[in-house]
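**Student:** Below are the sequence and a predicted model for it; my questions follow.
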Amino acid sequence: MNTRFLETLVVLSRLKSFRETAQVLHTTQAAASQRIAALEDELGVFLVDRSHRTLTLTPVGEQVVRQAERMLALERELKRATQPDAPPAGRVRIGVIETVVHTWLTPLIHGLTRRFPAVDPDITVEPARNLREQFRQHKLDLLIQNDPVEEAAGNVELEVTPLSRFPIRWIARPDVWRTQDMLTLEDLERIPVLTYVRTSSPHAHVRALFAGRETEPRICSFPSVQSIVQLVKEGFGVAAIPPIFVQREIEAGDLKLCEGPALPALVVTVTRPRESSPAVAAIGTIIRQVVGSYCKTAGPPWAIDLQAEAGSA
């Protein structure tokens, strides 16, 4: 029995789409459909219910999927047992938020290339909400983002590791906020506030400050940190972002940290299945090392290594 056909069935059961299954497996939609048809012929049963517009598996198909998952897991264990000293290899799909791109993603790629050259990282950069959905659909092997992963709570099959904490502060050009006084909510209602996309937790935290107030603040949402930085450098409003993105501008006096209403920090975590391939586990190891080194170099209050913090507690 061809394990590629079993893998196709398992992925199809999760995504409910031949098109998306083909994309995940890097094949064509026709090839994915042919694999399922060949598996049905071999088993002598229908695995996919083709009588509805929405793709579903037959009851027998559901049973086969459970057995297929066990067989694929045994295949992985067999390969590890017969090649215990083989270096990690293969493609690993990694979803990261833009905060990681502008902080420690480059050191991660360099470290991975040096330590595990046979591992091929496939990077997807999107807002956290989009990445979580892709992770749920098993389109990502590693999820690096800043919001809670709901299905991870109490789930022994998923491992969530806190990596780093980036404080979020109010940042403006000195001529936009000239005084040394603390920014009040009344001030922020008169100035455009720049922050992350509407679906992000930083945006929700900013909006929560104004709950119950009569005046609606002008909160400008952007998917790109670089867009926020560029606008605040040009004197447009006040940004609510981690100051590490503009550390040089702050130290040069082109931008300033403004005291104001406190905002929760942005906490970055990495989530992966506990039963992962050696390549996924290898990247997890490199991530922890790279984050520790990056936070040590940046130093507080710019970035805090949560692993070191937990170890000293």
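**Tutor:** Arrived safely, thanks for sending.
**Student:** When you work out contacts or count neighbours from here on, use the C-alpha atoms and nothing else.
**Tutor:** Will do.
**Student:** Show me what the helix or strand hosting Ala31 is packed up against.
**Tutor:** When secondary structure is defined by DSSP states H and E, Ala31 falls within helix 29-43. Applying 3 or more Cα pairs under 8 Å, 6 or more residues apart in numbering; DSSP states H and E, one finds that helix 29-43 makes contact with helix 3-15, helix 18-24.
**Student:** Use this one as the comparison:
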Amino acid sequence: MDISDLKVLESVSRLGSMNRAAQELHTVQSNVTARIRSLEEELGVELFLRHARGVSTTAAAQRLLPFAGRIMSLLAEAQAAARDDGTPSGSLVLGGLETTTALRLSPILSHFAKTYPAVRLVIATGTTHKLLDDVLGYRLEGAFVAGPVDHPDLHRETVFREELVLVTPPAIRTPDDLAHVPDLKTIVFQIGCSYRQRLESLLAERGIVTARPLEFGSLDTIVSCVAAGVGVTLLPKGVVAKARREGRIAIHELPSKQAQVDTLFVRRADAYVSSAMSAFLDIARSDPGKFAASG
């Protein structure tokens, strides 16, 4: 078993298809199939279950995958460390909540790109749950997520603090009015979004019954649905400032305990911190208000 075998294993597992893995790895499907079969014979276990839709991992593969991620990450870190002379360069793969990316990161990313043009910066967006999983699985070097986070394998620090507001159609004068809305819907990101969990708790505390949530992957779509009267949501105040000024939505401020949420930057505690990562964090930490959108 060598590093190339582990790359094939990870790709097939993530994509659920020998053919798609072959395309990603720039080879032919027969090569991928042969590598997987050879690895199964070497280990003496079955790694994938074949079916009409592709493949799915067995319990043995699921036990092996974390080791594969660690080994590939260590090799990549060793190469990066050897080349890192203190000048930010190479690749930097980070993640962020869509709200954080829209409200906080856009100007920081622009400033960083101009200051360190030798760094190939990639930003992926997702829910807190997905981003934490990707950091732990070595797919992201770090990510901006909603707190609190408590995991023994993660280093975390507070970078931003947001004020969450209840976002409703303009016709809703106070949150209490929601109790009289029939078939009230929440407009949220997919499961794993911490704002979604906070919204559900907030409404439940007020005795407000909601219908099944409507899930969307786009911040703009969520705001547009609320503006159209489809339902309500919970978002950072700065994200919806423009829509509020335009009269498209109404916002309702909440008690501090419910409104305040820290945005944390998390990375694996055992990971190498490159010059590129250090430079990016220095910019993000320097003056959050300098880079934040006004709200």
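**Tutor:** Alright, I've got the coordinates. In this text the structure is predicted, and so the values were computed from the model without any measurement.
**Student:** that older thread, can you redo the helices and strands packed on helix 29-43 of structure 1 as a markdown table with distance to Pro84 of structure 1?
**Tutor:** Listed next are the helices and strands packed on helix 29-43 of structure 1 as a markdown table, based on distance: least, Cα to Cα, whole Å:
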| stretch | distance to Pro84 of structure 1 |
| --- | --- |
| helix 3-15 | 21 |
| helix 18-24 | 27 |
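**Student:** Save these as a markdown table, and put in mean neighbour count and distance to Asp187 of structure 1 too.
**Tutor:** Shown next, in a markdown table, are those (neighbours: other Cα atoms under 10 Å; distance: least, Cα to Cα, whole Å):
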| stretch | mean neighbour count | distance to Asp187 of structure 1 |
| --- | --- | --- |
| helix 3-15 | 20 | 47 |
| helix 18-24 | 19 | 48 |
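**Student:** Now do the SS call for Val45 of structure 1.
**Tutor:** Following DSSP: H, G, I helix; E, B strand; the rest coil, Val45 of structure 1 is assigned to coil.
**Student:** Which of the helices and strands packed on helix 29-43 of structure 1 sits closest to Ala30 of structure 1?
**Tutor:** helix 18-24 (8.4 Å; Cα to Cα).
**Student:** Quick check: chain neighbours aside, which residue is closest to Thr124 of structure 1?
**Tutor:** Take Thr124 of structure 1 and drop its neighbours on the chain: the residue closest to it by Cα to Cα, 6 or more residues apart in numbering is Gly95, 4.7 Å away.
**Student:** try Pro213 of structure 2
**Tutor:** Pro213 of structure 2 sits nearest to Thr186 (Cα to Cα, 6+ apart), 4.9 Å away.
**Student:** Also Ser89 of structure 2?
**Tutor:** Nearest to Ser89 of structure 2 is Val119, by Cα to Cα, 6+ apart, at 4.3 Å.
**Student:** and that neighbour, what is it in contact with?
**Tutor:** 88-92, 113, 276 (Cα atoms under 8 Å, 6 or more residues apart in numbering).
**Student:** which residues of structure 2 fall in strands?
**Tutor:** Secondary structure of structure 2 (DSSP state E): strands located at 48-51, 54-57, 90-96, 119-125, 142-146, 154-168, 187-188, 214-215, 233-236, 250-253, 260-268.
**Student:** Could you give the number of residues near the nearest residue to Leu184 of structure 2 once chain neighbours are set aside?
**Tutor:** In space, Leu184 of structure 2 comes closest to Thr210 once its chain neighbours are excluded; the distance is 4.9 Å by Cα to Cα, 6+ apart. A total of 19 residues lie near Thr210 of structure 2 under the criterion other Cα atoms under 10 Å.
**Student:** Over in structure 1, tell me which residue corresponds to Thr210 of structure 2.
**Tutor:** Here Thr210 of structure 2 is matched to Pro217 in structure 1, going by TM-score structural alignment.
**Student:** Same question for Phe280 of structure 2.
**Tutor:** So, by TM-score structural alignment, Phe280 of structure 2 is matched to Ile286.
**Student:** Thr161 of structure 1 versus that match, what's the distance?
**Tutor:** Using Cα to Cα, to the nearest Å, Ile286 of structure 1 is found at 13 Å from Thr161 of structure 1.
**Student:** same check, this time on Ala38 of structure 1
**Tutor:** For Ala38 of structure 1 relative to Thr161 of structure 1 (Cα to Cα), the value is 41 Å.
**Student:** between the two, which one's more packed in?
**Tutor:** Shown here are Ala38 of structure 1 and Thr161; by other Cα under 10 Å, Thr161 has more neighbours (16 against 13).
**Student:** give the contact list for the equivalent of the more buried one over in structure 2.
**Tutor:** Correspondence of Thr161 of structure 1 to structure 2, assessed by TM-score structural alignment: Glu157. Counting by Cα under 8 Å, 6+ apart, Glu157 of structure 2 makes contact with 264-266.
**Student:** Now which of these would you call buried?
**Tutor:** 264-266 (16 or more other Cα atoms under 10 Å).
**Student:** Count the neighbours of His51 of structure 2 for me.
**Tutor:** 9.
**Student:** Let me fix that, I meant to ask about Ser30 of structure 2.
**Tutor:** 12.
**Student:** The lengthiest helix in structure 1: which residues count as buried?
**Tutor:** Using DSSP state H, we find that the single longest helix of structure 1 is helix 59-82. If you call a residue buried by 16+ other Cα under 10 Å, then helix 59-82 of structure 1 has these buried ones: 61-62, 64-65, 68-69, 72.
**Student:** Could you pick out the buried ones from the contacts of Val119 of structure 2?
**Tutor:** Buried, going by 16+ other Cα under 10 Å: 88-90, 92, 276, out of those.
**Student:** farthest-separated two in these?
**Tutor:** Pro88 and Leu92 (9.6 Å).
**Student:** Between those two, which contacts overlap?
**Tutor:** With Cα under 8 Å, 6+ apart, Pro88 of structure 2 and Leu92 have common neighbours 119, 276-277.
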